[in-house]
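> this one's structure only:
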């Protein structure tokens, strides 16, 4: 008699285990679908943010390049102006081509 009761108990346990494992598998499937959907949406936002950050970095790099070129050209211009001014104060004529400037 004990084996019959144990067998019925095991049968009921197995039926409930099948039902609960089916429900758990369904919830896991729905959760994994939502998780992958949210992960893909957030990855798109991450890609957009990284692209914007890289674009700002590139513009900053170009800005630094232009600013350094302006600085170098201004330095060369000041040097040329100082040299021409020095030459004119020494009494030597400053010539550009065949023209005399002072």
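Looks like it came in fine. In this text, all values refer to a predicted model and were calculated from it rather than measured experimentally.
> contacts, neighbours, all on C-alpha from now
Noted.
> distance of residue 2 from residue 8?
Residue 2 sits 10 Å away from residue 8, going by C-alpha to C-alpha, to the nearest Å.
> do the same with residue 38
Distance of residue 38 to residue 8, given as C-alpha to C-alpha: 45 Å.
> and what of residue 74?
Using C-alpha to C-alpha, residue 74 is found at 96 Å from residue 8.
> more neighbours, residue 2 and residue 8?
residue 8 (12 against 7; other C-alpha atoms under 10 Å).
> what's downstream of the host helix or strand of the more buried one, the next helix or strand?
In the assignment (DSSP states H and E), residue 8 maps to helix 2-89. Using DSSP H and E, the next helix or strand after helix 2-89 towards the C-terminus is strand 95-96.
> who touches that next one?
Outside of strand 95-96, the residues within contact range by C-alpha atoms under 8 Å, 6 or more residues apart in numbering are residue 101.
> try this one side by side with the last:
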């Protein structure tokens, strides 16, 4: 008789374990769903931030390239102007095409 009672006790215990495991699975699903949504929004925010960082880096590269080109052109123009001034100070005529600049 005690084995029947032990069997019924084990049956009830296993039924409770099944019910609690179902609730545990449901709780894990809810927790993982919330984690999925939070990770998705965090990923989207990080993607937007990285995109703006890339745009700023690209703009900085373009500005740096443009500034260096203007600097090089300015140095060339200053050297040409200096050469023309040197030629004038030496008393030589400066000719550009068919036109004299003195």
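Here it is on my side, so go on. Keep in mind that this is a model prediction, so the values were computed, not measured.
> what does stretch 80-90 of structure 2 contact?
Taking C-alpha under 8 Å, 6+ apart as the rule, stretch 80-90 of structure 2 contacts 93, 94, 102.
> of these - the most surrounded one?
Using other C-alpha under 10 Å as the neighbour criterion, residue 94 leads those with 15 neighbours.
> closest one of the contacts of stretch 80-90 of structure 2 to residue 29 of structure 2?
Using C-alpha to C-alpha, residue 94 is the member of the contacts of stretch 80-90 of structure 2 that sits closest to residue 29 of structure 2, with 85.9 Å.
> what's the counterpart of the closest one in structure 1?
If you follow residue 94 of structure 2 across to structure 1 using TM-score structural alignment, you land on residue 94.
> that match: what's it in contact with?
Here residue 94 of structure 1 is in contact with 84, 87, 88, 100, 101, 102 (C-alpha under 8 Å, 6+ apart).
> of all those, which comes closest to residue 30 of structure 1?
Distance to residue 30 of structure 1, by C-alpha to C-alpha, is smallest for residue 84 among the contacts of residue 94 of structure 1, at 80.7 Å.
> okay, residue 93 of structure 2 and residue 87 of structure 2: tell me how far apart.
Between residue 93 of structure 2 and residue 87 of structure 2 the computed distance is 7 Å (C-alpha to C-alpha).
> quick check, residue 100 of structure 2 in contact with residue 92.
No. Using C-alpha atoms under 8 Å, residue 100 of structure 2 is not in contact with residue 92; the gap is 10.5 Å.
> what number of residues lie near residue 83 of structure 1?
Using other C-alpha under 10 Å, the number of residues around residue 83 of structure 1 comes to 13.
> tell me the spacing between it and residue 35 of structure 1.
Going from residue 83 of structure 1 to residue 35 of structure 1 by C-alpha to C-alpha gives 71 Å.
> try residue 22 of structure 1
20 Å.
> check residue 5 of structure 1 too.
Using C-alpha to C-alpha, residue 5 of structure 1 is found at 44 Å from residue 35 of structure 1.
> still on that earlier bit, which of the contacts of stretch 80-90 of structure 2 sits closest to residue 53 of structure 2?
Using C-alpha to C-alpha, those come closest to residue 53 of structure 2 at residue 94, 51.1 Å.
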